[in-house]
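Trainee: with the sequence up front, the predicted model follows.
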Amino acid sequence: MARLSVNINKIATLRNSRGGDNPNLVQVANDCERFGAQGITVHPRPDERHIRYRDVFDLKKVVTTEFNIEGNCQEQKFVDLVLANQPEQVTLVPDVLGQITSNHGWDTIANQQYLRDIISVFKDAGIRVSIFVDPVVDMIEAAATTGTDRIELYTEAYAHNYLTNKDEAIAPYVQAAETAHKRGLGINAGHDLDLHNLKYFAQNIPALDEVSIGHALISDALYYGLENTIQMYLRQLA
């Protein structure tokens, strides 16, 4: 069964919209774990429009499941933040300044040497590394030579095409996952996975380790409640 890591960025967005500390990010993280989530994900950005750097330190003190910090490793402040907090996993995403949300994976061929160097920084600190990639076999093959422990498949294209042709939508992800598994890489996935498309994805991706879900899960929680929503997502992975 793939593990569910809840991305709590949207909780921080709601808090920041009014200032203060409501909703309380630490309490929400604790509740997510209590309700069954097997990990907590945050994605701090330089403008701190949702997760603030201080939040990462606060969460590190209380998260008892897997703590996953994702973000742009080309920002030295991000690198320093991760090293200072020693999460179980860091996910490296090729964001650019001001980007609304992550929208592409690494070119693991063009950035091969850079990725080798930065991945070694985190692995030398004992932190498991995952890198964000598109479902392209050549990119998976090149990822396998960077030293990364895992890849995270960027699933926006799958989610976009699922309702029109789910078999075509899943096909490149199956091939990418098979390649990654053969090369000894762990497999994570995330972006636009939800209650409609998650089960089919999990059933068809071999050796799927973890999914990271934020926007859809938090949105569903407005209707179903947080505890019930987390249980609903866990059932999709069973």
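Mentor: That came through fine.
Trainee: only C-alpha atoms for contact and neighbour calcs from this point on.
Mentor: OK.
Trainee: just the strands in this structure please.
Mentor: Along the chain, counting by DSSP state E, strands occupy 3-7, 39-42, 66-71, 89-92, 128-133, 150-154, 186-190, 208-213.
Trainee: adding distance to Gln236 and mean neighbour count, write those out as a markdown table.
Mentor: Listed next are the strands of the chain as a markdown table, based on distance: least, Cα to Cα, whole Å; neighbours: other Cα atoms under 10 Å:
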| stretch | distance to Gln236 | mean neighbour count |
| --- | --- | --- |
| strand 3-7 | 10 | 24 |
| strand 39-42 | 16 | 24 |
| strand 66-71 | 20 | 23 |
| strand 89-92 | 23 | 24 |
| strand 128-133 | 23 | 25 |
| strand 150-154 | 18 | 25 |
| strand 186-190 | 14 | 23 |
| strand 208-213 | 11 | 21 |
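Trainee: as TSV, these with distance to Val79 would be great.
Mentor: Output for the strands of the chain, formatted as TSV (distance: least, Cα to Cα, whole Å):
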stretch	distance to Val79
strand 3-7	19
strand 39-42	14
strand 66-71	9
strand 89-92	10
strand 128-133	12
strand 150-154	18
strand 186-190	21
strand 208-213	20
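Trainee: ok, which of the ones you listed comes nearest Arg54?
Mentor: strand 39-42 (11.9 Å; Cα to Cα).
Trainee: which elements pack onto the closest one?
Mentor: If contacts are counted by 3 or more Cα pairs under 8 Å, 6 or more residues apart in numbering; DSSP states H and E, strand 39-42 sits against strand 3-7, helix 25-34, strand 66-71.
Trainee: let's see 7 Å
Mentor: strand 3-7, strand 66-71 (3 or more Cα pairs under 7 Å, 6 or more residues apart in numbering; DSSP states H and E).
Trainee: structure two is appended below for comparative analysis:
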Amino acid sequence: MPRLTSEQRNAIHQKTTNLLDVLLRFHVSFSAQKFIHDDAVIKWRELEALLHITYPLKGVGIKATRSNLVHFDEGDGGFIYSEEDLNPGDVPQELQAFPYEAASAAYIFTLLEGYGDELVKIVNPTYLTARQAWHHKVYGDMNPKDRATVNAARIGFAKPFNRPGSGVPAYAAKRLIEIKRVRNEFMHEGSFDSTFPDFFANVLGTVATIYFLLMPSERKLSHYPYYDYHEKWE
């Protein structure tokens, strides 16, 4: 296991801090959007009344033929009609349909994937082949209750970073299995049986695990992107 240079260590620390900043801020963004959304669901009459003032929302329809698929907008002879009159009374019932939690989970999974890939390029640059992600040896259908399977996941977790599987705790391997399971179900089956806070916690824990795996002399990873009211984050 080659020793990291100071340049590599600095790059790993910077990329980790940058990702944590994005993730922690996104959690607030998610929470704010969810609060506004849920408030609109509860106060649906107020929302409907507001929409009746200027009718800012439009309906979308499709009229496709074999000959009009070249262009999108119906104004250009295309098949998408995106400026249809819409009764504001039809809007509140659609609020429940937006997959806030699943879409947010999919987004931070992409951030985690990119983070891991970037670190692999720093510490093990010849490992990944084209279209291959750092987590490709950990599968969502692995049995987290089987010790041999979890050990295989530990090895699959660590190998891209040129580290032994013993450096990955069993709980961390199980977290990555769960991340892959939830992500695959959403992307391939359209279902989501987790919550964003749970998925977020698993992703945050995985980031920390990767960091400590690559930086064994580090004892703490701490970051808070907002004003420190209680002097906890110095």
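Mentor: Thanks, I have the structure now. Nothing here was measured: the structure is a model prediction, and the numbers come from that model.
Trainee: got a TM-score for the pair?
Mentor: Scored against TM-score structural alignment, normalised by the length of the second structure, the superposed chains reach a TM-score of 0.23; 95 aligned residues with a Cα RMSD of 6.4 Å.
Trainee: quick one: closest of the helices and strands packed on strand 39-42 of the first structure to Leu226 of the first structure.
Mentor: Across these, Leu226 of the first structure has its closest neighbour in strand 3-7 (10.9 Å, Cα to Cα).
Trainee: okay, angle between the closest one and strand 208-213 too, please.
Mentor: Interaxial angle, strand 3-7 of the first structure versus strand 208-213 (axes from the mean of the first three to the mean of the last three Cα atoms, to 10 degrees): 20 degrees.
Trainee: okay, the angle between strand 3-7 of the first structure and strand 186-190?
Mentor: 40 degrees.
Trainee: buried residues of the longest helix along the second structure, list them for me.
Mentor: For the second structure, the helix with the greatest residue count under DSSP state H is helix 6-42. Neighbour counts over helix 6-42 of the second structure (16 or more other Cα atoms under 10 Å) mark 9, 12-13, 15-17, 19-20, 23-24, 27, 30, 37, 40-41 as buried.
Trainee: repeat for stretch 113-120 of the second structure
Mentor: Tyr115, Gly116, Asp117, Glu118, Leu119, Val120.
Trainee: quickly name whichever of those is closest to Ala172 of the second structure.
Mentor: Nearest to Ala172 of the second structure among these: Gly116, at 14.5 Å, using Cα to Cα.
Trainee: that closest one is in what secondary structure piece?
Mentor: Following DSSP states H and E, one finds Gly116 of the second structure within helix 100-123.
Trainee: tell me what that helix is packed against?
Mentor: Applying 3+ Cα pairs under 7 Å, 6+ apart, one finds that helix 100-123 of the second structure contacts helix 196-214.
Trainee: re earlier: can you tell which of the helices and strands packed on strand 39-42 of the first structure is closest to Leu83 of the first structure?
Mentor: strand 66-71 (10.5 Å).
Trainee: which helices and strands sit right next to that closest one?
Mentor: Judged by 3+ Cα pairs under 7 Å, 6+ apart, strand 66-71 of the first structure is in contact with strand 39-42, strand 89-92.
Trainee: now it against strand 3-7, angle please.
Mentor: Going by the same axes, to 10 degrees, strand 66-71 of the first structure is angled at 50 degrees with respect to strand 3-7.
Trainee: circling back to that earlier point, just send the helices and strands packed on strand 66-71 of the first structure back as a markdown table, with distance to Ala189 of the first structure too.
Mentor: A markdown table is the format used below for these (distance: least, Cα to Cα, whole Å):
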| stretch | distance to Ala189 of the first structure |
| --- | --- |
| strand 39-42 | 12 |
| strand 89-92 | 11 |
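Trainee: right, and those strands - which one's nearest Thr179 of the first structure?
Mentor: Between Thr179 of the first structure and those, the tightest spacing by Cα to Cα is seen for strand 89-92, at 19.5 Å.
Trainee: excluding chain neighbours, what is closest to Asn228 of the first structure?
Mentor: Ala221 (7.7 Å; Cα to Cα, 6 or more residues apart in numbering).
Trainee: is it true that that neighbour touches Ile230?
Mentor: No - in this structure Ala221 of the first structure lies outside contact range of Ile230 using Cα atoms under 7 Å: 8.2 Å.
Trainee: mind listing the shared neighbours of the two?
Mentor: Residues touching both Ala221 of the first structure and Ile230 (Cα atoms under 7 Å, 6 or more residues apart in numbering): none.
Trainee: more neighbours: these two, which one.
Mentor: Each of Ala221 of the first structure and Ile230 has its neighbours counted (other Cα atoms under 10 Å); Ile230 has more, 23 against 15.
Trainee: separation between that one and Gly190 of the first structure?
Mentor: From Ile230 of the first structure across to Gly190 of the first structure, the span is 16 Å (Cα to Cα, to the nearest Å).
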